[in-house]
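Asker: Show me the folded form of this:
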Amino acid sequence: MKTTPKLRLRPTGLTIGFISERTGLAPSAIRYYEEEGIVHPHRTDTGQRRFERADIRRLSFVMISQSLGFSIAEIRTALDSLPANRTPTKADWQAISESFRQKLDDRISQMTKLREQLDGCIGCGCLSLSNCKLYNPDDRARTRGTGPRYLMGDSPSDLGQDA
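Answerer: Okay, here's the model as predicted:
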């Protein structure tokens, strides 16, 4: 009597190698993003990671966001707003885009202000930093004593100010 061979089901999902090839990320980077809670692959019976197609977009979003200066924590928070029970839609991604656009606009404004103030700062020679609009607005460092406070090791955070 002949027995029919058992049908072996192929595990669903994409391998880490495939994800690596599609995104250009090293497998170690993909594992790091998994540890950071950016992607959530499921495991096969043998323990291999399997990713969803949507993870390619998530990882691409991470790379773009990092190139724009966003931290892993900011990126994770944004991605946590995406639905877990379905593939994100264009509207889902647009909501994240709006949030990031506002943050980028704020950064551009800060950088523009910095650039405008920097012109008067380079080479001014203000060792006491009493007039420095960038590091010591309104001479707030004077409360810590005389001399170049920041060059002596004080930081704006020591003085309850932002740099």
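Asker: going forward, measure contacts and count neighbours with C-alpha atoms only.
Answerer: Fine.
Asker: quick one: contacts of the one helix or strand R31 maps to?
Answerer: Here R31, judged by DSSP states H and E, is contained in helix 27-35. Under the criterion Cα atoms under 8 Å, 6 or more residues apart in numbering, residues I16, G17, S20, V39, H40, P41, L59 lie in contact with helix 27-35.
Asker: quick one: which of these is nearest A95?
Answerer: The shortest separation between A95 and any of the contacts of helix 27-35 is 17.4 Å, and it belongs to L59 (by Cα to Cα).
Asker: Roughly how far does that closest one sit from L159?
Answerer: Using Cα to Cα, to the nearest Å, one gets 40 Å for the distance from L59 to L159.
Asker: How about L79?
Answerer: Using Cα to Cα, L79 is found at 35 Å from L159.
Asker: who's more crowded, those two?
Answerer: Looking at L79 and L159 with other Cα atoms under 10 Å, you find the greater number of neighbours at L79, namely 21 against 13.
Asker: Under a three-state scheme, what state does the more buried one occupy?
Answerer: Per DSSP: H, G, I helix; E, B strand; the rest coil, the secondary structure class of L79 is helix.
Asker: and this one, so I can compare the two:
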Amino acid sequence: MPRELTVGQVAERAGIAVSALHFYEAKGLIRSHRTAGNQRRYGGDVLRRVAVIRIGQEVGISLAEIGAALESLPEGRTPTARDWTLLSRTWRDKLDRRIRQLEALRDGLDDCIGCGCLSIEHCKLRNPDDRLAKEGAGARRLVVEDMK
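Answerer: Below you'll find the predicted structure:
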């Protein structure tokens, strides 16, 4: 592998659009340097960093959280398996909470679809007189309690 990669090489190897690389760079998630001809060049470590970004995004981690995690890594060094273990631990609790919330949503929707709104008095999703507004703004019915 060449020491430095062009934007096209990184995009091809990472399986993403060049515009995504430019976006990640603008957000400070990856870095490049410019040649004398003003062309972007990336170190080989950028491929692993892009993989971390894409995996984080795929599971719903915000770019801000991904950026904070990537800042903990030494610049210019390919993230190792140990680095990934440390990064993924920081996201584990959040993902576990999200899983519980998604399960509650799934189970609530099963009940809703099953009743067909024929039993409005027993509907788990119903919010008569906007009672849940007292708990704050936004959706409240399916929020898992330990997420608060």
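Asker: Put one on top of the other, what's the TM-score?
Answerer: Here the TM-score of the superposed chains, computed with TM-score structural alignment, normalised by the length of structure 2 as the reference length, equals 0.74; 135 aligned residues with a Cα RMSD of 2.8 Å.
Asker: give me the stretch of structure 2 that the helix or strand just after the helix holding R31 of structure 1 matches.
Answerer: Tracing the chain past helix 27-35 of structure 1, the next element assigned as helix or strand by DSSP H and E is strand 42-43. Residues 33-34 of structure 2 are matched to strand 42-43 of structure 1 when aligned by TM-score structural alignment.
Asker: The matching stretch vs structure 1, average distance?
Answerer: Overlaying structure 1 shows stretch 33-34 of structure 2 at a mean distance of 1.3 Å from the equivalent residues (mean Cα distance after the TM-score superposition for structure 1).
Asker: Contacts made by that stretch with the rest, please.
Answerer: Applying Cα under 8 Å, 6+ apart, the set of residues contacting stretch 33-34 of structure 2 is R40, R41, Y42.
Asker: Starting from G8 of structure 2, give me the distance back to the residue mapped onto L59 of structure 1 from structure 2.
Answerer: Using TM-score structural alignment to pair residues, one finds that L59 of structure 1 aligns to V50 in structure 2. V50 of structure 2 sits 14 Å away from G8 of structure 2, going by Cα to Cα.
Asker: again, but for I16 of structure 2
Answerer: Between I16 of structure 2 and G8 of structure 2 the distance, using Cα to Cα, works out to 10 Å.
Asker: ditto for W84 of structure 2
Answerer: 26 Å.
Asker: Over to P128 of structure 2?
Answerer: Counting by Cα to Cα, the gap between P128 of structure 2 and G8 of structure 2 amounts to 55 Å.
Asker: the more surrounded of those two?
Answerer: The residue with the greater number of neighbours, taking P128 of structure 2 and G8 and applying other Cα under 10 Å, is G8; the counts read 15 against 9.
Asker: Can you report how many residues neighbour the residue nearest to I30 of structure 2 when sequence neighbours are not counted?
Answerer: Spatial nearest neighbour of I30 of structure 2, excluding adjacent residues (Cα to Cα, 6 or more residues apart in numbering): Y24 at 6.0 Å. Burial measure for Y24 of structure 2: 17 neighbouring residues, criterion other Cα under 10 Å.
Asker: The lengthiest strand in structure 2: average distance to aligned residues in structure 1?
Answerer: The single longest strand within structure 2, with elements called by DSSP state E, is strand 40-43. With mean Cα distance after the TM-score superposition for structure 1, strand 40-43 of structure 2 departs from structure 1 by a mean of 0.9 Å once superposed.
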